[in-house]
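[1] I need the structure of the sequence given here:
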Amino acid sequence: MIDPDLLAAATWTTEPAAVRRTDEGLEVSAVRGSDAWRVTSYGFVHDDAHGLLAPFGARDAVEVRFRLDYDQQFDQAGVLLRASPQTWVKAGVEVSDGVPQVGAVVTAGRSDWSVAPVPDWHGREVTVRASREGDAVTVRARVDDEPFRLVRVAPVDPDLELRAGPYCCAPTRDGLVVTVTGWRRTAPDAALH
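    This is a model prediction of the structure:
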């Protein structure tokens, strides 16, 4: 379920090609070439990911759920936390070299990227959870009702104003449609482990 209060408070970072409300949630059609990346290794800056973002507090957590039914190079979906074009975190599942990879990109002026293959997640429902407490954001992910696994712990300025919510990108193709089936706010994680 998508929290209607979050939806009412949200705005797009970059408008997608189309958005359609369905009984399952939101179908978001990405624009070819959309992405989020800054400088590292490639030398380019992309700042046109389709993020639907609402305010995200200093002690807060957000969960985004989506169907992993995409399979083209660099197709991606998950959760985006954003303060500015130079400061953001995206976490979710991105297809790289033909395999779904759970991972995160943390950007403070320059982007980094960490991934782990999850080929058995294809065709299933993924939940990505970002929990903010103090000077850190803890990202966890799971498929269906399996236990959450730790994806990343990233530093974040506790005074930084962030917005957070679902995102998707289609860096290399037309036709990516991501079905967001859930988006909710919850209390931050009580512990790292």
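
[2] rest of the way, CA atoms for contacts and neighbours
    Fine.

[3] check contacts around Ala141.
    For Ala141, the contact set (Cα atoms under 8 Å, 6 or more residues apart in numbering) comprises 92, 102, 126-129, 148-151.

[4] oh, I was asking about Pro4
    With Cα under 8 Å, 6+ apart as the criterion, no residue contacts Pro4.

[5] that older thread, next step: the contacts of Ala141 restricted to strands.
    The strands, defined by DSSP state E, take in 92, 102, 126-129, 149-151 from these.

[6] what is the neighbour count of Ala83?
    14 (other Cα atoms under 10 Å).

[7] hmm, Ala164 and it touching each other?
    No - in this structure, Ala83 is not within contact of Ala164 by Cα atoms under 8 Å, at 9.1 Å.

[8] returning to that earlier point: any quick ChimeraX command for the buried ones out of the contacts of Ala141?
    In ChimeraX, this line selects whichever of the contacts of Ala141 come out buried by 16 or more other Cα atoms under 10 Å:
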select :92,102,126,127,128,129,151
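
[9] just name the closest of the contacts of Ala141 to Thr13, please.
    Using Cα to Cα, the shortest approach to Thr13 within the contacts of Ala141 belongs to Gly92, at 17.3 Å.

[10] which stretches in this protein count as helices?
    4-9 (DSSP state H).

[11] in it, which residue sits furthest out from the middle?
    In the chain, counting by Cα atoms, centre = their mean, Gly43 sits farthest out from the average C-alpha position, at 22.5 Å.

[12] what about it, distance to Asp23?
    Between Gly43 and Asp23 the computed distance is 41 Å (Cα to Cα, to the nearest Å).

[13] now swap in Val151 and tell me
    As defined by Cα to Cα, Val151 lies at a distance of 30 Å from Asp23.

[14] another sequence for comparison is provided below:
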Amino acid sequence: MRNDFRWINEPQSWERKENSLTVTTDEKTDFWNTTWYGFKKFSGHIYGCDVTGNFTFQVKVKANFTKLYDQAGIMVMTDEDHWLKSGIEYNDGAPAIGSVLSLGHSDWATGVFPGSADLFWMRLTRKGDSLRLQYSADGEIWPLLRVAHFPVGEKCTVGVMCCTPERGGLLVQFEDFSLSEPLDKELHDLS
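    Prediction:
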């Protein structure tokens, strides 16, 4: 993991060791902007670094999601109004894979996760004004989760995120951080 990672909304309890980060979420933390609920929140935890241009960011995530809206995964942002978060989020009585894109207002797309949600991988590739989001249940097969337009300039912050809107105390472990040149594979290449 690069040494220039920093906290946005630093949690009270966390520990970094080489290429892993363990976090316990603070009480009632969240990321959302207006849509449907009418509120704006930017209190979740982000551990990220600044990047310029195109890149691929990948990480392995371990957590035990049990309460409504428990979530952890990855995030890319330029400010509190322009960001994308993605990972596992607990809703409708089960952990689901999903993403939220906020370009002034948030959207939310969610679906069934095809594995055990206590261990998963996330990958985000930026190519110009486009984002390619992938996930994996085994670290080998990488289905496409989302392609999104993200027209926010050259510089952004990318890293990991976690939050618990209904409680505190979710223990999350992030491992195998990887930030590299962008993977320029075909859109439906699952490797």
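
[15] tell me how the two chains score on TM-score.
    Here the TM-score for the pair of chains, by TM-score structural alignment, normalised by the length of structure 2, is 0.91; 187 aligned residues with a Cα RMSD of 1.7 Å.

[16] who are the contact partners of the residue positioned nearest the centre of structure 1?
    For structure 1, Val79 is the residue whose C-alpha lies nearest the centre (Cα atoms, centre = their mean; 2.1 Å). Applying Cα under 8 Å, 6+ apart to Val79 of structure 1 gives the contacts 63-64, 90-92, 128-130, 164-167.

[17] how about it, what's its match in structure 2?
    Using TM-score structural alignment as the criterion, Val79 of structure 1 maps onto Ile74 of structure 2.

[18] now its match, nearest residue through space, not along the chain?
    Val160 (4.2 Å; Cα to Cα, 6 or more residues apart in numbering).

[19] try Glu18 of structure 2
    Nearest one to Glu18 of structure 2, counting by Cα to Cα, 6+ apart, is Met1 at 6.9 Å.

[20] what number of residues lie near the residue mapped onto Pro188 of structure 1 from structure 2?
    Using TM-score structural alignment, the equivalent of Pro188 of structure 1 in structure 2 is Pro182. Residues lying near Pro182 of structure 2 (other Cα under 10 Å) number 15.

[21] corresponding residue for Arg67 of structure 1 in structure 2?
    Under the alignment defined by TM-score structural alignment, Arg67 of structure 1 corresponds to Lys62 in structure 2.

[22] surely that match and Asp118 touch.
    Yes - with contacts counted by Cα under 8 Å, Lys62 of structure 2 reaches Asp118, the gap being 5.3 Å.

[23] tell me which of the two has more neighbours.
    Lys62 (18 against 14).

[24] can you tell me how far the more buried one sits from Gly115 of structure 2?
    Using Cα to Cα, Lys62 of structure 2 is found at 13 Å from Gly115 of structure 2.

[25] one more: Lys40 of structure 2?
    For Lys40 of structure 2, the distance to Gly115 of structure 2 - Cα to Cα - is 32 Å.

[26] the more surrounded of the two?
    Lys40 (16 against 13).

[27] that one pairs with which position in structure 1?
    Under TM-score structural alignment, Lys40 of structure 2 pairs with Val45 in structure 1.

[28] contacts only, for that match.
    36-39.

[29] at 10 Å instead, please
    Taking Cα atoms under 10 Å, 6 or more residues apart in numbering, we find Val45 of structure 1 in contact with 35-39, 85-86, 110-111.

[30] Gly134 of structure 1 reaches Asp189, doesn't it?
    No - with contact defined as Cα atoms under 10 Å, Gly134 of structure 1 does not reach Asp189; the gap is 11.4 Å.

[31] shared neighbours, those two?
    Common neighbours of Gly134 of structure 1 and Asp189 (Cα under 10 Å, 6+ apart) are 59-60.

[32] higher neighbour count, the two?
    Neighbours per residue (other Cα under 10 Å) separate Gly134 of structure 1 from Asp189, with Asp189 holding more: 18 against 13.

[33] I figured Leu21 of structure 2 hits Gly159, correct?
    No - the criterion here is Cα under 10 Å, and Leu21 of structure 2 misses it with Gly159 at 11.3 Å.

[34] who's more crowded, those two?
    The neighbour comparison of Leu21 of structure 2 against Gly159 (other Cα under 10 Å) goes to Gly159, with 25 against 19.
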